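Visitor: Fold the stuff below for me.
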Amino acid sequence: MRGQKDYENLAEHLKRITALEQVMGLLGWDQETQMPPKGAAQRAEQAGAVAAALHAATADPRIADWCDAIDTDGAPAHVAVNVAEARTLHRRATRTPEKLAVELARQASKTLVVWQETRKTSNFAGYAPALSELIDLKREQAKCLAEEAETPYDALLSQFEPGTTSAELDTIFSRLRDGLVSLRQRIAETGISPPNFTGEFPADRQIAFSRKLGDIFGYDWDAGRLDLAVHPSSNGSGGDVRITTRINPTQPLECIYSTIHELGHAVYEQNLNPEHAMLPVASHASMGVHESQSRLFENQIGRGRAFCGWLHDAMLARFGPTGLDSAEDLYRAANAVETGYIRTEADEVHYNLHILMRFDLERALISGDLPVADLETAWNARFEADFGLKVPDALRGVMQDIHWADGLFGYFPTYTLGNIYAGCLNRAIHADMPDIDMALAEGETQGVVAWLNRNIHNRGRMVPPKQLITDATGFEPDETPLLAYLETKFSGLYPI
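Guide: Model (predicted):
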């Protein structure tokens, strides 16, 4: 291959960039789980320093020189992918001034702390100035990154979901929305209330049960750890993949399904191809694909009738009587359809409606059509129109999510795209393994995880996201399998 030495130099440089990204991730994990409150100002400076180093590495002019010198025609596929990803990283870095990159990191760190403090008293007015400063910087970044004929918002979206535009999402989300609204209305008309838990579930037992779930879903504890956080998350890759969960003493399913969700992310990261570790080709394909792994674990598997049979018996052994007398009661409780305020607690029918609302609001924020000062009012009006409930306070409204405080604009739509991908993968898995529910009823997920290892995890970023899902399933992804799955599942739970 012409340019072999140049490729070796490029690969080593890309590994250094990945290492800096991972350091930034660890700073974020520590801030959410371990950092003392008085460390906030220092953390902002630390984040800024790492951001400066990361920007310098990705803007290094040698990247362009190395890429130009490498002949990818006839080279191994992973070489071409790494070169293409290097060009993208370099282009984004050179379009973003270093000062802006540093200020974004600092302001995101500061805004996160303000969000954490002001949400305790549901004080949006106290949060808004910091959020406004951060959004001003994100708008500036979006304008720097936007390609010709690309909207600023799409420039942010492409960092999380390459090859997808908001116009494409509008089309598929509109079809999905129509199906979800119809299903929600029919379920609401039944007036049926699902069974619920009684008593309290000690935190130490919930944590111990979360660790058991890690074993069940193939999480490598030698390459990870479990902690508590306000907002459950997964962080890291390869040999260091950390997850967080949260505890509700009267509702153990919050911890259980938060943990299973994050395990979907973590098992993906732990099973990326180690042969190309820390290179772009061995990173996740997109955040939509990432979310498909967590939603598949959480919903199609974790909330499925088969797995709920195992879960009922396992909870009985761990906690004693729960107030639910049978596996069927647990299945109904795990799949209760109720209109609520909190996205992370939403059922499968309502969840994507939460995301579609955020998708529209954050586009308006980035375009400048929606000032931050008007965000809470806009949120409350849209929520009442979509869900039929008045928002009682900012904590159960505009301040519930960490994403905007962390500067993650363009991220929210990947949740719904991930649900759509998960619907496609679920159909393909059951077609390939028609007896899989027998294994899941015994708490055995090895077959599903092995299928995902082959078709999703090990392939990393070898092909674009949509192609990856198409290759895995045999058909192009759309909302049809997800809607069919939801219709079948909930028509079996409610007389609709």
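
Visitor: use CA for all of it now, contacts and neighbours both
Guide: Fine.

Visitor: Run through the strands of the stretch 201-350 of the chain in chain order.
Guide: 224-228, 234-237, 240-245 (DSSP state E, counting those that start in this stretch).

Visitor: Pro464 is nearest to which of these?
Guide: strand 234-237 (19.7 Å; C-alpha to C-alpha).

Visitor: tell me which strands and helices the longest helix along the chain is in contact with?
Guide: As assigned by DSSP state H, the longest helix anywhere in the chain is helix 4-33. Contact partners of helix 4-33 among helices and strands, from 3 or more C-alpha pairs under 8 Å, 6 or more residues apart in numbering; DSSP states H and E: helix 40-58, helix 61-69, helix 77-95, strand 234-237.

Visitor: Flag every buried residue along the helix or strand Gly492 falls within.
Guide: Using DSSP states H and E, Gly492 falls within helix 480-493. Under the neighbour-count criterion of 16 or more other C-alpha atoms under 10 Å, helix 480-493 has Pro481, Leu482, Leu483, Tyr485, Leu486, Glu487, Phe490, Leu493 buried.

Visitor: One more sequence to fold, the one below, so I can look at both together:
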Amino acid sequence: MTQNEAYAALAAHLKTTGALEQVAGVMGWDQEVMMPHKGDAQRAEQMGALEQVLHARRGDERIGEWLAQIDSTQLDQAARVNVAEAQKAYDRARRVPSDLAEALARKTAAAMGIWAQARKDSDFSGFAPVLDEILTLKRREAEARHEGEAELYDVLLDDYEPGQSGATIAEILGRLRNGLVDLRENILASGKIVKPLTGSFDADTQMALGTEIAKTFCYDFNAGRLDKSVHPFSSGNNGDSRITTRINPENPFDCLYSVIHEVGHAVYEQNMPAEHAMMPAGFYASMGVHESQSRLFENQIGRSREFCHHLFAKFSAAFGDQGLDAETFYATVNRVHPGFIRTESDEVFYNLHVLLRFDLERAMINGDLAVNDLEAAWNDRFAADFGQKVNRAANGALQDVHWSVGLFGYFPTYALGNIYAACLFEAMQKALPDTKANIAKGLLAEPIGWLTKNIHRHGRMVPPVELITNATGRAPDERPLLAYLNAKFGDIYGF
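Guide: Below you'll find the predicted structure:
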């Protein structure tokens, strides 16, 4: 077999595997959005069966034979990435027993319904046993894949942020935390009170305005759709990239800014290089980079003074006079308060939420925290960081879906995304001097085009830190984020 024949066979195998992974994604979307509740047990069996097939494909002995015939130095950039990612997935699949991969898929599919019910009942004890089982399985997976990493957690972190370690991220987030604590103290010392929005806001009107906003942010509804779910998320890629939001009749910002956040993810996926669809080179660079798109859409653009003034006119037309002017609306959108829910949190407290989850999940995976002690550890940490006692489990350790679906190692990418977003927005404004003027008009094609050129179209062909460095001209760190936050909230709160 020649090198060209070996690569062609590998590429065909990878593309079919990628298509099956997309099938799993659609099944996951359906479970959260459309599937009847009594389908949970069937879906767990279906997901387990599909994972069994995928695991076998990833560890297919022919992949090793094909890879042995390929000299990557003779390939183009995309093909080199495909080969490298195939090697990585092959090595991982060969280390993780098939029955373990299948058990994880079945357990996490079944856990979705258990988590949702426990969250509804605000009963952590109803979810703890299945979480303990998932944690045990994830630790077994990490142990099987462990290859000299400093800690077990690093093995799982690499799935979402290649090349990073728990220790490195802890150092970066530690520096960020110090700056956030100082900022929080300045806001509290200012004495300024920004009142929350009050009233009741029609669900259908929220969804209609959310749809309009999604279009403003260049979301292509011919390649996606907007639905409701318990936890907002984005799913899919290229020509089928779907988003969800949730409705709170008393807080329309929850719906609207969840839409903007998920559109950031979805527009990234819709703008991936189509020629590499269903191939590793056409995947996203990392979850930190992915999150940078959603957070930049949501915060640097969506919560800017310019966009808030633009949104205020649409909001008033949809919901009537709320006794606000545009500037008060801007302050209300950016109101700082130590709330319980991460997805509803302001920009100051958001990263403190992420730090809490990062530290707890790292401790669980590394064997330093048992599931039975998780709720108490969560509540103690929240009281220390937010100055409030958690009033119910649904507002505490049960609020996020991530652990129920086995996404250990995912949470720190949210904070990295904030760091990357600030770096990108700083560079974007230098490259496009009319950025703020266009945002004020709701004309976002140019800034989103800049992101497509510098981030989206590269897929996974450039490593994450290098990708951000190339786009911004400097290695990413926390300083642009802290500068942005201090300038913005210093202005709003007058210090």
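
Visitor: Superposing both, give me the TM-score.
Guide: Comparison of the two superposed chains (TM-score structural alignment, normalised by the length of structure 2) gives a TM-score of 0.98, and 495 aligned residues with a C-alpha RMSD of 1.2 Å.

Visitor: Tell me how far the longest helix of structure 1 lies from the chain's centre.
Guide: 20 Å (C-alpha atoms, centre = their mean, to the nearest Å).

Visitor: Buried residues, it. List them.
Guide: So for helix 4-33 of structure 1, counting by 16+ other C-alpha under 10 Å, buried means 6-7, 10-11, 13-18, 20-29, 31-32.

Visitor: Can you say which of the strands of the stretch 201-350 of structure 1 is nearest to His284 of structure 1?
Guide: Comparing those by C-alpha to C-alpha, strand 234-237 comes nearest, at 9.4 Å.

Visitor: Please work out which residues of structure 2 line up with that closest one.
Guide: Mapped onto structure 2 using TM-score structural alignment, strand 234-237 of structure 1 covers residues 234-237.

Visitor: Over to stretch 392-406 of structure 1?
Guide: Residue span in structure 2 matched to stretch 392-406 of structure 1, by TM-score structural alignment: 391-405.

Visitor: Name the residues of that stretch that are buried.
Guide: 392-405.

Visitor: from memory Gly407 of structure 1 sits against Glu133, does it?
Guide: No. In this structure, Gly407 of structure 1 is not within contact of Glu133 by C-alpha atoms under 8 Å, at 10.6 Å.

Visitor: ok, these two, which is more surrounded?
Guide: Neighbour count, other C-alpha atoms under 10 Å: between Gly407 of structure 1 and Glu133, Gly407 has more, with 21 against 15.

Visitor: and the residue nearest to the more buried one when sequence neighbours are not counted, what does it touch?
Guide: Once flanking residues are discounted, Gly407 of structure 1 sits nearest to Ala108: 5.8 Å by C-alpha to C-alpha, 6 or more residues apart in numbering. Counting by C-alpha atoms under 8 Å, 6 or more residues apart in numbering, Ala108 of structure 1 makes contact with Leu134, Ala405, Asp406, Gly407.

Visitor: Specify the local secondary structure of the last one.
Guide: Going back to what we said before, that points to Gly407 of structure 1. coil (DSSP: H, G, I helix; E, B strand; the rest coil).

Visitor: what residues are up against it?
Guide: Neighbouring residues of Gly407 of structure 1 by C-alpha under 8 Å, 6+ apart: Ala108, Leu134, Ile135, Lys138.

Visitor: One more: the third one?
Guide: For Asp406 of structure 1, the contact set (C-alpha under 8 Å, 6+ apart) comprises Ala108, Ser109, Thr111, Leu112.
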